[in-house]
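A.B. asks: quick one, structure for this:
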Amino acid sequence: MAAQKDRITAGQAIIKGDLWTKLSAVLMGAGLFGHGQKIKGFLVLLLEAAFIFYMASAGLTHLANLPGLGSLEAGEVYNEAKGIYEYTQGDNSLLMLLYGVVTLFVVAAFILLWILQMKKSYENQRMLEQGRHVNSFKEDLRSLLNGNLYMLLMTTPFLGILVFNIVPLVFMICMAFTSYSKEGNHLMLFDWNGLTQFARVLSMQGNIGRQFWHVLAWTIVWAFFATFLNYILGMILALIINRKDTKWKGFWRFCFVLSIAVPQFVSLMVMNTMLQPYGAVNVVLQNLGWIKEPIPFWTNAMLARITVIVINLWVGIPYTLLQITGILQNIPAELYEAAKMDGAGPVKTFFRITLPYMLFVTTPYLITSFVGNINNFNVIYLLSNGGPTYVGDTAGQTDLLVTWLYKLTIDQQYYNIGAVIGILTFVVLTIVTLVTYRNSGSYKNEEAFM
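C.D. replies: Predicted structure coming up:
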């Protein structure tokens, strides 16, 4: 029986390691090379050389620029030979921030590599001292297709998350602490300004803070109605169609699901056009004599909010209908037979069996739907474009946090404020999602309906 592995630390490797292991603290890979893993040691040494070259050629400069983010402004210099003014390039704070953040990740990766190779070197040393076999490079490669298959399969997704999610997220977080905005002409050259933008957004005094709390309140109201109305109405339709007495079940499901086949952005843009003051809906109603003036679907704030909620029902109910239908068809028939033998009627059976079962299964779906509706960019942007927008405001009356963030960054170029709103949205959604799910029956009692 193999002895249980002791936990090895880099500190132990430095203190208790042999000459090869201690040499690895300076010449990375030396311990691997000296303990029989020559190819792996050589590759680690190459990585150290690449890191030193990068830091010497560019990395140290990027780190040095990070605290100040540059100070040289672009200017004009008169060229007497050509008789014209030539522009001299100044510092680009955005690139300095980006390169600095990337360099910090490179340094962190190098430190992690240093720790891992120190621990591995000391582990190999102990194995040799105990007379145990140290895997060759070929044996390590073969293990990636056997015992260490998870490492092979998870490496690419992890790198993808690191490059496309974590690094941009850290870059955005850093941007929130700067003056990067068209305000004060800080698009090319900006500096750190601490929590200034957080104070502006969270304050009720300024225009930005007033808009933030207004948009946040509407975002929560929208997500609540968009999620639970879709769920309740989709559930009712699924129950009606799934009844034994309902004929042509397949036909009715086809009718409701047909809207899924049409690309969502096409449907939303068509609805936007139809509900314009001189769109098809207003023209038909006026021709019938039912209204005298066009209904302001998109210019009246309250009516615009009601309109986007109703249209979202038309878009979202078919998805709920399909999910609830699948759940209803998988509820054990024995539960209904037992309830019938106990004398339970349809209403009692629904509230004691059907509804709890559906809620148990669909709680994760409800949580993800709520989060998805908070970030439901397409429906709001393509239908109302966030409007109507009052004079002096950057956020419209139907803007969600995500559509307002888009306008602040792409249209208004208030990048620092947009970054603050992105951070606050991320924090709120993370807390709501984790707390809600961990307190749900789906998490606490996974085998409740097994």
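A.B. asks: CA only for contacts and neighbour counts going forward, please
C.D. replies: Will do.
A.B. asks: so what's the residue count around Phe370?
C.D. replies: Phe370 has 23 neighbours, counted by other Cα atoms under 10 Å.
A.B. asks: next one: Thr227
C.D. replies: Thr227: 27 surrounding residues under other Cα under 10 Å.
A.B. asks: OK, contacts around it?
C.D. replies: Leu366, Ser369, Phe370, Asn373 (Cα atoms under 8 Å, 6 or more residues apart in numbering).
A.B. asks: for the comparison step, fold the sequence that follows:
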Amino acid sequence: MKTTQQSVTKATLLSLISGLGQFYNKQYFKGSIFLSVFLLFLFEMFTFGFTALANFISLGTTPVVDNSLFMMIRGTLQIIVTLIFIFFYVLVISDARAIARRHQQGLKVNTVPKDNLRSLYEEGFPYLLTLPAYLLMIFVICFPVIVTVFIAFTNYDFQHITPFRLLDWVGFKNFLNLFVLASYRATFASVFSWTVIWTLLATTLQIVLGIITAVVVNQKFVKGQAFFRILFLLPWAVPAFITIMSFSNMFNDSIGAINAQVIPFINHLPFVNIDAISWKTDPFWTKTALIMIQGWLGFPYIYVMVTGVLQSIPEEMYEAAKIDGASPFQRFSKITLPMILFATAPVLITQYTFNFNNFSIIYLFNEGGPGSVGSGAGSTDILISWIYKLTTGTAPQYSVAAAVTLLISIIVISVSLIAFKKTNAFNNEEMM
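C.D. replies: This next block holds a predicted model:
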């Protein structure tokens, strides 16, 4: 085909005003759309954008008249819109350069609007299909997260309630306070350590129970497997809210079924003498109860998942192991357990991340109590429930809560990525 003398450099320079590069490449329809978007963005910037960004930096100058929180939200929205336009701007320049090269090489270039639309449909259909979802994700998920990030760097607390008081940027002060101020340091250390213990023990318990019940029920010698499968699904079938509230009543120190009926019944056994346990007034026993309850609530899901894995393991593997003289424990440790972990590693990791932020059981059982470890946190509060109390108490500390939220996110994301990488979880699908 005949080549032209289109200049890639000239197309790039003209594209500094979006659309002109496409006009230079004789793609007038595409250039008109890009130029319209460019002019629309400029109009938005001069009518709203520059003011929003300036207010975002200053967070206002006059109390009551200026609402610092709204200014932050508008500024965040403007930052997102600007970043989206910058991405679009780079794509426009890249497109102009690519089309100029096609001209130089004598390749076909769609210059007719109908051909442009057909090419967009045929080559860009996946992008058109997913674009609304990405935009929705940006404004519904990313937007609130970014606002939370910015709040963590302000002094937003009960002494600075907008619009009556203005907010100020304080940098990393809130993060430093968690580790420097004695009150916050002690509370954060206590809550964080219990959060880790709770996550490890409760999740491991539900995983172990789920695997054991699935392995036992799926043995050929077990009669009435259908009955047991239904029985083990009951904790999962009942809404967790109802189960947690029921257990909260059962573990009541004075009139709960555990102290009033179960323990006296056990005491009838020979050489057994157990006193009533302070399930909801002693931090140790409250934590013990929480771990046991979560084991009960969480094991059915693991049970169902592991049951599916067990049914997919070829029977020939067990037969070969028997011929080689492997004991039942060896068959379990060398065949069953590796296959379970191989297939379920990503889900098991997510169980740990879920319990790290499992607010409902902590709050519904005893509202994070008993007692207090300072800064509004109870002795059984985990980080997520402490955040709730920081924002809903009589003296809310929104900025500190935002800082703790960011720390939680960093911890969960980092640990999850490390675990996924160490277990090679995402590559398992290619190997199966």
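A.B. asks: follow-up on the earlier one: now the contacts of Thr227 of structure 1 in JSON lines, with secondary structure?
C.D. replies: Shown next, in JSON lines, are those (DSSP: H, G, I helix; E, B strand; the rest coil):
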{"residue": "Leu366", "secondary structure": "helix"}
{"residue": "Ser369", "secondary structure": "helix"}
{"residue": "Phe370", "secondary structure": "helix"}
{"residue": "Asn373", "secondary structure": "helix"}
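A.B. asks: checking those against structure 2: which ones persist?
C.D. replies: Retained contacts for the contacts of Thr227 of structure 1 in structure 2, judged by both residues aligned by TM-score structural alignment, their matches' Cα atoms under 8 Å, are Ser369, Phe370, Asn373.
A.B. asks: looking at those, which is nearest Val215 of structure 1?
C.D. replies: Nearest to Val215 of structure 1 among the kept ones among the contacts of Thr227 of structure 1, counting by Cα to Cα, is Asn373 at 13.9 Å.
A.B. asks: tell me the residue in structure 2 aligned with Val428 of structure 1.
C.D. replies: Counting by TM-score structural alignment, Val428 of structure 1 corresponds to Ile411 in structure 2.
A.B. asks: return the list of helices and strands in contact with the helix or strand encompassing its match.
C.D. replies: Element membership of Ile411 of structure 2 [criterion: DSSP states H and E] is helix 398-423. Contact partners of helix 398-423 of structure 2 among helices and strands, from 3 or more Cα pairs under 8 Å, 6 or more residues apart in numbering; DSSP states H and E: helix 143-151, helix 173-180, helix 337-356, helix 383-392.
A.B. asks: mind checking which of those is nearest Asn366 of structure 2?
C.D. replies: Ranking these by proximity to Asn366 of structure 2 (Cα to Cα) places helix 383-392 first, at 11.4 Å.
A.B. asks: buried residues in that closest one?
C.D. replies: Of all the residues in helix 383-392 of structure 2, those buried under the rule 16 or more other Cα atoms under 10 Å are Leu383, Ile384, Ser385, Trp386, Ile387, Tyr388, Lys389, Leu390, Thr391.
A.B. asks: what's the answer for stretch 354-364 of structure 2, then?
C.D. replies: In terms of neighbour count (16+ other Cα under 10 Å), stretch 354-364 of structure 2 has its buried residues at Asn355, Phe356, Asn357, Asn358, Phe359, Ile361, Ile362, Tyr363.
A.B. asks: still on that earlier bit, taking the contacts of Thr227 of structure 1 together, which two end up most distant?
C.D. replies: Leu366 and Asn373 (10.3 Å).
A.B. asks: coming back round to it: pull the distance from the helix holding Ile411 of structure 2 to the chain's centre.
C.D. replies: Between the centre of helix 398-423 of structure 2 and the centre of its chain there are 9 Å (Cα atoms, centre = their mean, to the nearest Å).
A.B. asks: of all the helices and strands packed on helix 398-423 of structure 2, which one is nearest Leu234 of structure 2?
C.D. replies: Leu234 of structure 2 sits nearest to helix 337-356 of all these, at 19.3 Å, using Cα to Cα.
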